[in-house]
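Peer 1: Mind looking at a prediction? Sequence and model below.
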Amino acid sequence: MITTADRLDANLDRVATTLIGAVAAVGGLLAALGVNSERINLLFDDDSAQELLLAAGALAILAVLASLTALMVQVAALEVAALGAGAACYVGGLLCALFAAAGAADYAAHPAVTSLSLVPGETRTVLSFTVGAGSLDEAQSVVVLVMGARTDGQLYESVMRPDETGRVEQVLDVLLPPGTPEVTVMAWRGDQSVQPPSCGSGRANVVCASVVVP
């Protein structure tokens, strides 16, 4: 005959077995939310996201340790206490992983300036480049600014909104005034800063690229 104590022990053992899979559960949650190896590397370069990932891993390991402890102890009260601590660590690890994954999604919204080139013309040189960004919301935008050195000043400016998939990708050609010695292309999140942030500040996810005009 199965007693109430036996049923309790069986239930506690099942809970302990479930909590042992906490590490796999945290990793599975990150994978399900699109955090691949490339995103993980980006997150580990960010201080706040790095702390969340380390906390998620540490809590998952603590959940496993608490579960193993619960399986080994014979006193029901201690087993319940260990499982309670393990469950708290399990939930905490999942929450940290969730917040880290949210940070990974925001990383995709960093603007990028690629394929920068100069195309000589008969009278004027053309600056060609591509601006891209992903995972943008409807209210978010990317501002592009092309500045000439010395007295040329602002040569081009535009505000780009995402398409229905949340992406911005545009090839731009800018005519340069004759005698322009150097140009700088800036792109940043317009929803985070109205004014152009300095290239070295990192504000508004700003990216800059400069090219010398021969």
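Peer 2: Yep, that arrived.
Peer 1: make it CA atoms for all contacts and neighbour counts henceforth
Peer 2: OK.
Peer 1: In this structure Ala112 contacts Val131, no?
Peer 2: Yes: assessed by CA atoms under 8 Å, Ala112 is found in contact with Val131 at 5.7 Å.
Peer 1: quick one: common contacting residues for the two?
Peer 2: Overlap of the contact sets of Ala112 and Val131 (by CA atoms under 8 Å, 6 or more residues apart in numbering) consists of Ala187.
Peer 1: adding another structure so you can compare the two:
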Amino acid sequence: MGGAQEPSEPAGPSPLVIGEVQAALGKRLDDVAKILAGALVAVAGIMTTLGLNSKFVFVALNNRSWPIYVASLCAIIAIVCSIGALLIRPTGRGVLWETGVLVLGVIFYMASLSIAVVGAAQAAGGNGRPTITDVRLNGPRSGMRLHFGVHADGVQKWSHIEVSVNPKDSGDLYWSVLRPDEQGRVEQQIDIPLSPPAGTSVVEIEAVNPDESEPGACEAKAQHGPACTELHIP
């Protein structure tokens, strides 16, 4: 007598179970993709937290600060990766592709945050270039006084700003070295008597960071060139 044969157990998980696992995994990956979609907003928030407001952004862009551009590019790539991952179907191979795309997006997202920190620090720190402000010449020629201000941000603590006043094509009438404070800032008001040699009609004021200065005259298109002012004596 032949007994009834019991149905054999399936060799592996049923397609229904596999589909449920893939759907659950795809749902989790989709959540990660949605988080990465806000990468640009998150990077902007990090920059704002570090004090990189619109003023510093304009300074960084004006100085062609590469971290700002690279951080923005990495954030955009992270967003593209997240959107691409959301469009992949949660099949067996699709889950693998979605995982790979999201891993790439996370890498670009973390790189964007790290580079944004560098960019915020650079922009907030200034560029070390001096500027000459508030130039005034008071009194008659026999007793003139010269007043001007020197300002610079982001000067390295071991560096300095050199300031000189001299008749054009002649030796110095005044020369000084200005050191930065603890925040890398130089802010100095200079008020000196001016007694130029007879026949002098033009006096030059120059401020330069010798550690950052690039060769060339005052008019040269150099990012770290000297700041110069010509003062015509009546």
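Peer 2: Nice, thanks for sending it over. Computed from a prediction, not measured in an experiment: that's the story for all the values here.
Peer 1: Need the TM-score between these chains.
Peer 2: The TM-score (TM-score structural alignment, normalised by the length of structure 1) is 0.82; 209 aligned residues with a CA RMSD of 2.8 Å.
Peer 1: Would you mind measuring from Gln140 of structure 1 to Cys199 of structure 1?
Peer 2: Noted for Gln140 of structure 1: a distance of 20 Å to Cys199 of structure 1, by CA to CA, to the nearest Å.
Peer 1: Also Arg124 of structure 1?
Peer 2: Applying CA to CA to Arg124 of structure 1 and Cys199 of structure 1 gives a distance of 27 Å.
Peer 1: cool, Leu54 of structure 1 as well?
Peer 2: Look at Leu54 of structure 1 and Cys199 of structure 1: by CA to CA, they are 30 Å apart.
Peer 1: Report the buried residues of stretch 182-201 of structure 1.
Peer 2: By 16 or more other CA atoms under 10 Å, the buried positions in stretch 182-201 of structure 1 come out as 182-190, 196-197.
Peer 1: Columns secondary structure and distance to Gly93 of structure 1 on top of those residues, output as JSON lines?
Peer 2: Formatted as JSON lines, those follow (DSSP: H, G, I helix; E, B strand; the rest coil; distance: CA to CA, whole Å):
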{"residue": "Glu182", "secondary structure": "strand", "distance to Gly93 of structure 1": "50"}
{"residue": "Val183", "secondary structure": "strand", "distance to Gly93 of structure 1": "47"}
{"residue": "Thr184", "secondary structure": "strand", "distance to Gly93 of structure 1": "44"}
{"residue": "Val185", "secondary structure": "strand", "distance to Gly93 of structure 1": "41"}
{"residue": "Met186", "secondary structure": "strand", "distance to Gly93 of structure 1": "38"}
{"residue": "Ala187", "secondary structure": "strand", "distance to Gly93 of structure 1": "36"}
{"residue": "Trp188", "secondary structure": "strand", "distance to Gly93 of structure 1": "33"}
{"residue": "Arg189", "secondary structure": "strand", "distance to Gly93 of structure 1": "31"}
{"residue": "Gly190", "secondary structure": "coil", "distance to Gly93 of structure 1": "34"}
{"residue": "Pro196", "secondary structure": "coil", "distance to Gly93 of structure 1": "38"}
{"residue": "Pro197", "secondary structure": "coil", "distance to Gly93 of structure 1": "36"}
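Peer 1: would you turn the residues you listed into CSV with distance to Ala24 of structure 1?
Peer 2: Output for the buried residues of stretch 182-201 of structure 1, formatted as CSV (distance: CA to CA, whole Å):
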residue, distance to Ala24 of structure 1
Glu182, 52
Val183, 50
Thr184, 46
Val185, 44
Met186, 42
Ala187, 39
Trp188, 37
Arg189, 35
Gly190, 39
Pro196, 44
Pro197, 41
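Peer 1: what's the closest of those residues to Arg167 of structure 1?
Peer 2: Nearest to Arg167 of structure 1, judged by CA to CA, of the buried residues of stretch 182-201 of structure 1 is Arg189 at 12.9 Å.
Peer 1: what helix or strand does the residue most central in space within structure 1 sit in?
Peer 2: In structure 1, the centroid-proximal residue (CA atoms, centre = their mean) is Ala104; its distance is 2.1 Å. Under the criterion of DSSP states H and E, Ala104 of structure 1 resides in helix 76-107.
Peer 1: Have a look at how far, on average, that helix is from structure 2.
Peer 2: Its aligned residues in structure 2 lie a mean 2.2 Å from helix 76-107 of structure 1 after superposition (mean CA distance after the TM-score superposition for structure 1).
Peer 1: what's the counterpart of Val80 of structure 2 in structure 1?
Peer 2: Matched by TM-score structural alignment, Val80 of structure 2 corresponds to Leu65 in structure 1.
Peer 1: For Pro90 of structure 2, list the residues it contacts.
Peer 2: 22-23, 26.
Peer 1: Could you save the residues you listed as JSON lines and add columns showing distance to Leu87 of structure 2?
Peer 2: Below are these laid out as JSON lines (distance: CA to CA, whole Å):
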{"residue": "Gln22", "distance to Leu87 of structure 2": "15"}
{"residue": "Ala23", "distance to Leu87 of structure 2": "14"}
{"residue": "Gly26", "distance to Leu87 of structure 2": "11"}
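Peer 1: Can you tell me which of those residues end up in strands?
Peer 2: Among these, no member is found in strands (DSSP state E).
Peer 1: right, and out of these, which lies closest to Gly119 of structure 2?
Peer 2: Here the nearest of the contacts of Pro90 of structure 2 to Gly119 of structure 2, counting by CA to CA, is Gly26; it sits at 35.2 Å.
Peer 1: which non-adjacent residue is nearest the closest one?
Peer 2: Of all residues not flanking Gly26 of structure 2 in the chain, Pro90 sits nearest, at 5.4 Å (CA to CA, 6 or more residues apart in numbering).
Peer 1: Lovely, talk soon.
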